[in-house]
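Q: Return atomic coordinates for the entry below.
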Amino acid sequence: MLVLSLFVTRPAIPAEPPPAAHIGSRLELLVDDWLIDSRRDLSFQLHRPVRAETVLQPEQPWEGTNLGHVSILRDGERYRMYYRGYHNPGFSWSENIVTCYAESRDGIHWIKPNLGLVEWEGSKDNNIITQGQRGAYLTPFRDPRPGVPQGQRYKSLAGNPPRAMISPDGIHWSVLRERPVLPKPRFGISFWDPRRKTFLAYVRAWRPDGNGGRLRSIALATSSDFLAWDDPQLLDFGAVPDAHLYWNTALPYFRAPHLYLGFPMRLVEYRDPETGAVRDWTDALFMVSRDGFRFQQYREAFVRPGLDAHNWQPHVNMLAYGIVPTGPSEISLFLTNAAGGKRHLQRLTLRTDGFVSLRASAREGEFVTKPVIFSGTQLLLNASTSAMGRLRVELQTADGKPIAGHQLDDCRELVGDSLALRVRWKRGADLSSLAGQPVRLRLQMRDADLFALQFR
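A: Sure, this is the predicted structure:
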């Protein structure tokens, strides 16, 4: 018996290109692979901020020695700072907790105004906004919705368990409702999300560690009216984290609000070899999300404790809530620091949009994006090269065919360091004829970092 195996060869059928993403003219940070279809010899590189000057330190008795839980809000031309003071050594939930206030015109030089609101040891000459548990851990935001009553223009969750707080000016605060809005003891950071048209709150939670124990973590709650909140859901980090996430500062990035950036304080427990006691070290992480719930977490530290031994202790290396611009090419974050033996707030600087880059070594690499639909007339890159480095860009059709006049060999080499390198081809930089239709970008890089791209 003769058995024949017959293999029929059919012409290859091209795969349908994926649906095009409508990015318009928004800024796209290269913090994840959402935009990327394929890449070769490139890697994502986390960039650590640079330590700058001390911007605030406790100097008054009511501020105490336990500076922490700092919140920074840029409000028009003014920068507002809210921070916890506690005048007794150590930490305890008591009426001694105060929320203090400072402000700045540039985010670098801060003053503590005399508010005259709260009496402290017989005098109201201080910068205290609230005193006691009910107003503790204030992290205000400005409600941007039209029609919001002026008395509720500023909002915050505060206290433990959290209550809804409101203010007409960011200084004078009252409770929107006496009953806590989240029944369990949780620290909550909240804001209005215009994309989802709802209030979001990131609160402390616990998750199983897979070994019968549990780890501190972060959960998300939502509300339509800032009073009725749904049950918080543990954030999705993919694999279960292997350390405590003690404090979270997740928020929409002000330059690209479709991205949620988080900077949780990671707490790592260890056993003291001399005493046998369980102690902990802390650092700060970076994480990013496209929907506010599923976060990609970079495992290496965004901020390390550093050389000073005083930073290798509990409850330091905590990033403040808020990212603000402090220069034409710089953004600032703020870190609770204990260098020198006394807690203070240190400013950290970072290149604008410079959290993560797609990096090419001296060996040339490249990536191709998924199909996108853009608006605008030109393409700008936030990028940095060495003297021998370069970037080149090719535009392709949705099915990956080079577009005449915008091929790789037509592109003028981009060399330098700028937040807005304009891409040019032999025919010029104008892309208006391609706006509104699906295209792919092919970027070739050598000894370069690409932080962000934007059509304008």
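Q: contacts and neighbour counts: CA atoms only from here.
A: OK.
Q: Where do the strands of the stretch 1-150 of the chain begin and end?
A: For the stretch 1-150 of the chain, the strands defined by DSSP state E, counting those that start in this stretch cover 21-24, 28-29, 36-40, 42-46, 50-56, 68-75, 78-86, 97-104, 110-111, 128-131, 141-142.
Q: contacting residues around the second one?
A: In other words, strand 28-29. Outside strand 28-29, the residues that touch it by Cα atoms under 8 Å, 6 or more residues apart in numbering are Ala256, Asp353, Phe451, Ala452, Leu453, Gln454.
Q: now the other sequence, so there's something to compare against:
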Amino acid sequence: MPLGFPFEIGSKLTGRWRYISLSRQIGGYCWGWLAAGLAFLVISQATRAEPIELGGRRELFTDDRLVEKQQNVDWRLCKPQDRGEVLAFDKPWEGAFAGYATVIPHDGKLSLYYRGLPVAGKDESDVEVTCYAESTDGVRWTKPELGLFEVDGSKRNNVLLAHAAPNSHNFSPFLDSNPAASKEARFKALAVAHGVDQRGLVAYISADGIHWEKLREAPVIVGGALDSQNVAFWSEAEGKYVAYYRVYVDDVRSAARVTSGDFINWSEPELMSYSDTNSTTPSDHLYITQTQPYFRAPHLYVSTVGRFVPNRRVVTDEQAQEIGVHPSYFGDVSDVMFMSSRGGAVYDRKFTDALIKPGIGLSNWVSRTNFPALNVVPSGPDEMSLYVQAGYGQPTHHLRRYAMRTDGFAAISASRKGGEVTTKPLTFDGSDLSLNFSTSAAGDVRVEIQDADGKPLPGYSLDDAVELVGNDIDGIYRWKGTASVKELAGQVVRLRFVLRDAELYSFQFR
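A: Just a heads-up that it's a prediction; the model follows:
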């Protein structure tokens, strides 16, 4: 009688044969279930996610890519502190419509680049120039007389690009960190240009960031709206140049991304998508994305976005006259938001509220004011700075500095009752664990290191963890008897962060 003999036939037998038939049938089903179970285990093991390889890089809590479990914690977007005006756009060639600023740290100083435009309605004309200022501390800025171009009958000015319409409309430079970059092209830039058949972005190069020349006459990137600040950089993580530029999707201001190995030949564009909408249409008009590699974690791109809210009018006609704003520039409002990306065509928008809200006073509630400069830059041992335009379209137009804690874009936070997060499986290189954290006088942070299955490792359990109390950008974590994690380097582990009345901004194995 064959194995798994049909029960209907077997049931017609009697006595011992009926019993044998039923037993064989049940045995057949058991073998089937066992085989299925073994197959499931094999597939489960095969499809288990590979551990995240941290190496020695710093990780921030701008997204939840590393987090697998969380309990009683909040994800908090940190708010920069207004430190006041640092530079007035007060030269005759700068004026009320100056904009699209970029700040670049290099050679012990900060270089500031921005459009000069004293009158409305002259976009992409020869009235526009590209201006330059510099600072050694990020607070006091000077405008050197470069003597390069004659403006208003004199070369005594801080203009580094003129008579190059429309390139000065949104000239956006960067310091090229590509190890293969030549000295003559240490700085690079993109600027809008009029191609033969369509608009595009033309490439500039410079050895010193002051004297610029076109890499070639023809645009290197074509297509897109491009009527905004279009940004590029060398990506250490991706090993290529990356550029983000303005496009419209469903009549909403959005962004596209292209990449290049040589800054001349670029890939086909990809529309960026957004985690909060799961689509290529953002939930807000993103006037400028200001995407940049974060200087302490270059694999992470941070985006200090200029959000634009069209047709939302706050200022009345009478109030507009009082503050002196141009009649065409108080029908909309704008502020600063935050996004991040780890490469590819996706922006993570875990935080959809404002990073910087418009300030007190009607002058902050007009069109295209509050737009951020490109790049968050270090400005102290525990501080970084973001620069924001204020008073656009007004005689008082200027640049303000906002101070932020180093790594302090966002944090995981827990109350006095306590909370915790556990990471996904990961590997690391290094001998100690550095935390950027803050606690109250009564709060603390504890760290447990687990194996891949979530079991505490001997010597690194929560019982072994020493309470970390204080406020530090670079606090070395300790367990009873040791601060070294060298013996765990290369192993697959999980980190369990337990917080009480505390915030955790970043961590790094060093």
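Q: Got a TM-score for the two of them?
A: The TM-score (TM-score structural alignment, normalised by the length of the first structure) is 0.92; 448 aligned residues with a Cα RMSD of 2.6 Å.
Q: Using CSV, please lay out the strands of the stretch 1-150 of the first structure together with distance to Gln346 of the first structure and mean neighbour count.
A: Formatted as CSV, these follow (distance: least, Cα to Cα, whole Å; neighbours: other Cα atoms under 10 Å):
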stretch, distance to Gln346 of the first structure, mean neighbour count
strand 21-24, 36, 15
strand 28-29, 26, 22
strand 36-40, 36, 14
strand 42-46, 21, 18
strand 50-56, 4, 15
strand 68-75, 11, 22
strand 78-86, 13, 22
strand 97-104, 14, 23
strand 110-111, 12, 15
strand 128-131, 21, 24
strand 141-142, 22, 21
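Q: thinking again about what came up before, can you pick the most crowded of the contacts of strand 28-29 of the first structure?
A: When neighbours are counted by other Cα atoms under 10 Å, Phe451 leads those with 25 neighbours.
Q: ok, that residue touching Asp353?
A: Yes. Using Cα atoms under 8 Å, Phe451 of the first structure is in contact with Asp353, at 6.5 Å.
Q: ok, Asp242 of the first structure - how many residues close by?
A: Using other Cα under 10 Å, Asp242 of the first structure has 13 other residues around it.
Q: And it, what's its match in the second structure?
A: Matched to the second structure by TM-score structural alignment, Asp242 of the first structure sits across from Ser283.
Q: Map Glu269 of the first structure onto the second structure.
A: Glu269 of the first structure maps onto Pro310 in the second structure when the alignment is built from TM-score structural alignment.
Q: residues in contact with the residue nearest to that match when sequence neighbours are not counted?
A: Sequence neighbours aside, Asp332 is the residue nearest to Pro310 of the second structure in space, at 4.7 Å (criterion: Cα to Cα, 6 or more residues apart in numbering). Asp332 of the second structure makes contact with Phe308, Val309, Pro310, Asn311, Arg312, Arg313, Val314, Trp365, Val366, Ser367, Arg368 under the criterion Cα under 8 Å, 6+ apart.
Q: try it again with 10 Å
A: Applying Cα atoms under 10 Å, 6 or more residues apart in numbering to Asp332 of the second structure gives the contacts 308-315, 365-369.
Q: For the residues you listed, which two are the farthest from each other?
A: Of all pairs drawn from the contacts of Asp332 of the second structure, the widest gap by Cα to Cα lies between Phe308 and Val315 and measures 15.7 Å.
Q: Compare these two and say which is more crowded by neighbours.
A: Comparing Phe308 of the second structure with Val315 by other Cα under 10 Å, the one with more neighbours is Phe308, at 23 against 20.
Q: show me the biggest strand of the second structure in terms of residues.
A: Secondary structure assigned by DSSP state E gives strand 433-451 as the longest strand of the second structure.
Q: Remind me what that strand packs against, helices and strands.
A: strand 58-60, strand 410-414, strand 419-423, strand 471-476, strand 493-509 (3 or more Cα pairs under 10 Å, 6 or more residues apart in numbering; DSSP states H and E).
Q: buried ones in it?
A: 433-439, 443-451 (16 or more other Cα atoms under 10 Å).
Q: do stretch 238-246 of the second structure as well
A: Tyr241, Val242, Ala243, Tyr244, Tyr245, Arg246.
Q: Met265 of the first structure: what's its closest spatial neighbour, skipping adjacent residues?
A: Distances taken as Cα to Cα, 6+ apart place Ala284 nearest to Met265 of the first structure, at 4.5 Å, with adjacent residues excluded.
Q: What is the burial count for Asp410 of the first structure?
A: By other Cα under 10 Å, 17 other residues sit near Asp410 of the first structure.
Q: which one in the second structure is aligned with it?
A: In the second structure, the residue equivalent to Asp410 of the first structure is Asp464, according to TM-score structural alignment.
Q: gap between that match and His285 of the second structure?
A: Going from Asp464 of the second structure to His285 of the second structure by Cα to Cα, to the nearest Å gives 50 Å.
Q: before we move on, what about Arg186 of the second structure?
A: Counting by Cα to Cα - Arg186 of the second structure and His285 of the second structure are separated by 33 Å.
Q: Contacts only, for the counterpart of Arg279 of the first structure in the second structure.
A: Using TM-score structural alignment, the equivalent of Arg279 of the first structure in the second structure is Gly331. Neighbouring residues of Gly331 of the second structure by Cα under 10 Å, 6+ apart: 309-317, 365-368.
Q: if you look at these, which of them are in helices?
A: Of the contacts of Gly331 of the second structure, the ones assigned to helices by DSSP state H are Asp317.
Q: burial count for Ala404 of the first structure?
A: When neighbours are counted by other Cα under 10 Å, Ala404 of the first structure registers 11.
Q: oh sorry, the question was meant for Asp399 of the first structure
A: Asp399 of the first structure: 16 neighbours (other Cα under 10 Å).
Q: quick one: the most centrally placed residue in the first structure and Phe254 of the first structure, what's the gap?
A: Per Cα atoms, centre = their mean, the C-alpha nearest to the average position across the first structure is that of Leu261, at 2.5 Å. The gap separating Leu261 of the first structure from Phe254 of the first structure is 10 Å, by Cα to Cα.
Q: which residue numbers in the first structure go with stretch 97-117 of the second structure?
A: Going by TM-score structural alignment: stretch 97-117 of the second structure matches residues 66-86.
Q: End to end on that stretch, go ahead and measure it.
A: 5 Å.
Q: what about that stretch, distance to the chain center?
A: Remark: stretch 66-86 of the first structure is offset 17 Å from the chain centroid, using Cα atoms, centre = their mean, to the nearest Å.
Q: I appreciate the help and will end here.
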